[in-house]
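Participant: Predicted model and sequence below, questions to follow.
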Amino acid sequence: MKKSMLWLLGLLAYLLFMLVLTPASLWLKLVTLPADLQLGPVTGTLWQGQVAGVQKAPFYLPQLSWQLQPSLLWRGKLGLKLQGGNLRDASLPYLAVQAELGFGKVLLQQSTIRLPVAPIIPQLQLPMPVDASGSIVLNLQKFELGQPYCSELVGTASWQQAKFKAPTGWIDLQAIDSTLSCDNGNLSLTTKADNPLGLLVKADVLQGSYQIAGTLKPAASMPKEVHQAMQFVGQADAEGRFPLKLQGRIGQ
């Protein structure tokens, strides 16, 4: 009986060994990928590997590497570490993600994701054409996948090196910081008003759509073009704040 058990354990160990060391390119052939997702050459194994280039409009990631971490298997979970892009090149996306994968659960902790602003702007339905630059940096202390997007979210978001283009040139907004949360399964962002635009809004990403509501109160130091543009936003209240309300579909 003991010999049979040892043989069984040995067989299972061998199968597991072969499973994780099978080339990742072979596993990829068994997966149905979105039609608009393009991958470069895949190297390594299921255990640890790399993709040389990931393209999904409007973003391109020069490289994406992964590493499985079995230390959580005793809890019925599998750790996954993802690293992609170049931290020093702000014109491209970057990510450093620490994930826990369980039965029907995905949890991210202490993760950073950076996206350039320029490709995002055309995806939004704005009342007037906007040309902007900089990067959106997400620092996620905890994010648990849910319906439609999340079941828990604790983190911050920052528009770093924030600039937008006016007729007279680029206007520097420095940085616009905000907090992230999960609101009934939807992604929610609330800005801090300590920015040159006095932007104080709550933005919600719903299933396939978004809505933004809040106020603007540009600082006196802002160029006159900014203050003149406020006439297209609406009527200021008694405190000089202009109402801001936008909504639309994502990617349409």
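Facilitator: Perfect, I can see it now. Everything numeric here is computed off the predicted structure, so don't read it as measured data.

Participant: make it CA atoms for all contacts and neighbour counts henceforth
Facilitator: Will do.

Participant: My guess is Ala99 contacts Leu72. True?
Facilitator: No - in this structure Ala99 lies outside contact range of Leu72 using Cα atoms under 8 Å: 10.9 Å.

Participant: Need the residues touching each of those two.
Facilitator: Gly79 (Cα atoms under 8 Å, 6 or more residues apart in numbering).

Participant: What count of nearby residues applies to the nearest residue to Gly84 once chain neighbours are set aside?
Facilitator: Among residues not flanking Gly84 along the chain, Leu64 sits closest, at 4.3 Å (Cα to Cα, 6 or more residues apart in numbering). Leu64: 21 surrounding residues under other Cα atoms under 10 Å.

Participant: okay, now the one to match up with it:
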Amino acid sequence: MSWRYVFWLIPVYLAALIVLAPAQLIGWGLQQFAGNNPQLQNLSGTIWNGKAGLTRVIVPTGTAVKLENIEWGIDPVSLLKGELGLSFEIPQAGNVISGSGLIQVNRQGLPVFEANLSGGIAQSSVALNLPLPLNIDGAWQLDLNEYSLSDFSTPGWCDTLNANINTEQVRVRLDNAWLPLGDFRADLECGDPQTINVSIPPENRLGLQVNAALHGTRNVPRVRLQGSIKPTLQTPAEVSELLVFIGQADATGRYTFSFNL
């Protein structure tokens, strides 16, 4: 064989290595960047289009959430611009959280996240080990328009955040009966690197208004919450009757409350 053909085969061989690079390289690269959280197992496909049969993520509450059959794809055009664009999809089957998202890393190495995720309140609260004081069910959807954190080794929560959570057909269990509470919307923003601010406007069936802050660190999260309820004609009577245990209503008819976790 002529050496001329050998030299032509070298770039073809290198291109094939890049195109057909196994998905296991994603797991290795993620481990170098983020340590053992998340953990990817049962990888298949290539680094460009692959699947993780099992993904294990340790959330701030300390519990490990397992997600099955997450698929990803890398946009090769973004690499030509010196950036990285990685899309992912979490199927609904077998997972408490499902949806899709995009991770973009710019030339400065800053990752920016976008996602649309959803799930059931009861199942998600159990999986995430959330300290809910009552049995609550319904559906939730997170619209994450932008989230970034420049250094994941620091205890901070965010550099930028623009998101909202919509809950639908929320209900609470009181005295062995499920009471409908309606739909709610919560807006999330980054107050500073150590704080995520959450606000719920009062336009809902309970007249519930909340201003909360998630602070502390990702390893030891803390919640500071202030809120009020002003019953409406749609508020279940059983809920209105419990408001006397909060205290006296103010001049506007609102029952205020606050707590720290």
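Facilitator: That came through fine. From a predicted model like this one, the values you see are computed outputs, not experimental measurements.

Participant: that older thread, the residue nearest to Gly84 of the first structure corresponds to which position in the second structure?
Facilitator: Alignment note: Leu64 of the first structure maps to Ile70 in the second structure; criterion TM-score structural alignment.

Participant: Confirm its match sits in a helix?
Facilitator: No - secondary structure of Ile70 of the second structure (DSSP: H, G, I helix; E, B strand; the rest coil): strand, not part of a helix.

Participant: dump the residue contacts of it.
Facilitator: Going by Cα under 8 Å, 6+ apart, Ile70 of the second structure touches 51-55, 88-91.

Participant: Likewise for Gln83 of the first structure?
Facilitator: By Cα under 8 Å, 6+ apart, the neighbours of Gln83 of the first structure are 64-66, 94-97.

Participant: Looking at the contacts of Ile70 of the second structure, which are in strands?
Facilitator: Secondary structure from DSSP state E places 51-55, 88-90 of the contacts of Ile70 of the second structure in strands.

Participant: Tell me the buried residues within those.
Facilitator: For those, a burial check counting by 16 or more other Cα atoms under 10 Å picks out 51-52, 55, 88-90.

Participant: can you pull out the strands in the stretch 51-200 of the first structure?
Facilitator: Taking DSSP state E, counting those that start in this stretch, the strands of the stretch 51-200 of the first structure run over residues 54-56, 59-61, 64-69, 78-85, 94-102, 105-116, 132-145, 150-166, 169-183, 186-191, 200-206.

Participant: In the fifth one, which residues are buried?
Facilitator: I take that to be strand 94-102 of the first structure. Buried, per 16+ other Cα under 10 Å, within strand 94-102 of the first structure: 94-101.

Participant: got TSV for these, with distance to Ile136 of the first structure too?
Facilitator: Formatted as TSV, those follow (distance: Cα to Cα, whole Å):
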residue	distance to Ile136 of the first structure
Tyr94	10
Leu95	12
Ala96	14
Val97	16
Gln98	19
Ala99	21
Glu100	24
Leu101	26
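
Participant: List just the nearest of the residues you listed to Pro196 of the first structure.
Facilitator: Closest approach to Pro196 of the first structure among these (Cα to Cα): Tyr94, at 26.7 Å.

Participant: Pretty sure that closest one sits against Leu115.
Facilitator: Yes - contact between Tyr94 of the first structure and Leu115 holds when scored by Cα under 8 Å: they sit 6.8 Å apart.
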